[in-house]
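Trainee: heads up, no residue letters with this:
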């Protein structure tokens, strides 16, 4: 049986992500993500705003999938992730998008917020003669079982690791037990794809973790770093300074950008923990 068939079966009582809504998406029942049985895409094309090791000369071939399994109150792409901006398409059309991006000469296929649309993605990838790496660009709240079914389709995992504090994860993203679930998923990702591999300055394989520092919540970042220090093989880590109050952030006290001092405290803690850090110059310029 094809991997996509196994994933489609899971839509009958959906447990693709740790929310395990249990709805039958094939029969029109909608879970937390708000997507049924077909791909929903917001936009696609070469993207030059990702990490330098993904962008290269020709850009990252990014597909923005509509909706999300998280409900982050500060999401900077909230029109797509929370408000459902996008278009329902067929799996065949999704496959043509993948093929078209590859033909453009992009450095990779970058699947943004793919978790809840994995069956459609895998079915499209099964028909693609892949010549570039596939990047799984997700929020970190992933099912180990789903990650295991992605073996052979994903070359680079790029999860967020948002929270080391479970209460903060529930308050700001609406999910329970985020740290432990993200940690187990990250271990599965690292085990599957192994050590990060770079060729001519471009990432070809491995895990790249992103962590966004939130104002006033440095302890949360320290806890995230403690989790990341336990991963083997060690992933690359991008500690990001780009928080800005978007969507409903002000309602939750997230009403300012972070300071340079806050960023450097987190960065230096990560360095002491011997994480494999990237992109500090970019964020110092940002601040």
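Mentor: Done, it's in. All values derive from a computational prediction rather than experimental measurement.
Trainee: only C-alpha atoms from now on, for both contacts and neighbour counts.
Mentor: OK.
Trainee: and residue 276, how many neighbours?
Mentor: For residue 276, the neighbour count with other C-alpha atoms under 10 Å is 16.
Trainee: wait, a strand at residue 158?
Mentor: Yes. Counting by DSSP: H, G, I helix; E, B strand; the rest coil, residue 158 is part of a strand.
Trainee: contacting residues around the longest strand along the chain?
Mentor: Identified as the longest strand of the chain according to DSSP state E is strand 202-212. With C-alpha atoms under 8 Å, 6 or more residues apart in numbering as the test, strand 202-212 has contacts from 52-56, 133, 155-162, 189-190, 193-198, 221, 235-243.
Trainee: next: stretch 183-193.
Mentor: Contacts of stretch 183-193 (C-alpha under 8 Å, 6+ apart): 140-144, 147-148, 151, 155-157, 159, 205-207, 227-228, 231-235.
Trainee: please compare the first structure with the one that follows:
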């Protein structure tokens, strides 16, 4: 029913996905690539990572813009992908993108055919609806989340999403009660005080047992050149300030 009036994410486009596409531009699930990933957090590898095309964000600095902003890839029958997963040798299945949220109906079909007891990872921007969070309850073993922004203004200006803080804080709180969690935060140039600090403060208060990965690999991609403050790499001082603040908050930091 959600698919017919799509509200898997909080854009709530309410389109009939069997006939048209919403903001995410996802119709039939398109898998850009799938492979055993050794570049994720050490406790997760090798991770059988499924990259979907399409995303409900419009991040102007997206490093995967070639798949997030384009419908690029192939449709794999759910039963076939389930078989690939069962024999792939991964420690887990890592649903990512783009963004997995618009592809949830397909993912559920795959899992229906998957007989192996393999942990499931939801690798997401967490801008999904409450209805989606209810569907994920009991299915997902680990939420691998991307907590980008510390305020609504930056989220709207750089990723085109409204009410970011309310939605993402709510979903992190729900996910924190449902399963294990690793929260990733990508430090961005000129956004330490406005974004990194508030994100880390929220984690300290609301998800203190979650693992936190403070990431420094930002690089200006896609349309980052349109905004001077992010059209450069993060300098060492910016990353150090964010990392030291996380230590002050006594967060569970990953090496």
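Mentor: Here it is on my side, so go on. None of these values were measured; they are calculated from a predicted model.
Trainee: onto which residues of structure 1 does the longest helix belonging to structure 2 map?
Mentor: Assignment by DSSP state H gives helix 164-178 as the longest helix of structure 2. Alignment of helix 164-178 of structure 2 against structure 1: residues 178-192, by TM-score structural alignment.
Trainee: and what of stretch 231-251 of structure 2?
Mentor: Aligned using TM-score structural alignment, stretch 231-251 of structure 2 spans residues 255-275 in structure 1.
Trainee: which parts of structure 1 are strands?
Mentor: So, for structure 1 - with DSSP E - the strands run 40-47, 60-65, 87-88, 109-112, 134-138, 156-159, 197-199, 202-212, 236-240, 276-277.
Trainee: show me the contacts of stretch 183-193 of structure 1 that map onto helices.
Mentor: 144, 147, 148, 227, 228.
Trainee: distance check, the second one against residue 131 of structure 1.
Mentor: Taken as C-alpha to C-alpha, to the nearest Å, the spacing of residue 147 of structure 1 relative to residue 131 of structure 1 amounts to 21 Å.
Trainee: neighbour-wise, which of the two wins?
Mentor: Remark: of residue 147 of structure 1 and residue 131, residue 147 carries more neighbours, 21 against 13, as counted by other C-alpha under 10 Å.
Trainee: one step back: filter the ones in helices among the contacts of stretch 183-193 of structure 1 down to the buried ones, PyMOL style.
Mentor: In PyMOL syntax, the buried subset of those is picked out as below (16 or more other C-alpha atoms under 10 Å):
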select buried, resi 144+147+227+228
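Trainee: still on that earlier bit, contacts for the match of stretch 231-251 of structure 2?
Mentor: Contacts to stretch 255-275 of structure 1, defined as C-alpha under 8 Å, 6+ apart, come from residues 213-215, 218, 221-222, 225-226, 228-229, 234-237, 239, 241-245, 249, 277, 284, 287.
Trainee: buried subset of the residues you listed?
Mentor: 213-215, 221-222, 225-226, 228-229, 234-237, 239, 241, 243-245, 249, 277.
Trainee: contacting residues for the alignment partner in structure 2 of residue 43 of structure 1?
Mentor: Under the alignment (TM-score structural alignment), residue 43 of structure 1 pairs with residue 33 in structure 2. Residue 33 of structure 2 makes contact with 50, 51, 52, 73, according to C-alpha under 8 Å, 6+ apart.
Trainee: what residue in structure 1 is paired with the third one?
Mentor: With TM-score structural alignment defining the correspondence, residue 52 of structure 2 maps onto residue 65 in structure 1.
Trainee: repeat that for the last one.
Mentor: Using TM-score structural alignment as the criterion, residue 73 of structure 2 maps onto residue 86 of structure 1.
Trainee: ok, and the closest non-adjacent residue to that match?
Mentor: residue 42 (3.8 Å; C-alpha to C-alpha, 6 or more residues apart in numbering).
Trainee: now do that neighbour against residue 17 of structure 1, distance only.
Mentor: Using C-alpha to C-alpha, residue 42 of structure 1 is found at 21 Å from residue 17 of structure 1.
Trainee: again with residue 273 of structure 1
Mentor: For residue 273 of structure 1, the distance to residue 17 of structure 1 equals 30 Å [C-alpha to C-alpha].
Trainee: okay, those two: which has more neighbours?
Mentor: The neighbour comparison of residue 273 of structure 1 against residue 17 (other C-alpha under 10 Å) goes to residue 17, with 19 against 15.
Trainee: mind listing what the alignment partner in structure 1 of residue 109 of structure 2 touches?
Mentor: Mapped onto structure 1 by TM-score structural alignment, residue 109 of structure 2 lines up with residue 123. Neighbouring residues of residue 123 of structure 1 by C-alpha under 8 Å, 6+ apart: 3, 4, 91.
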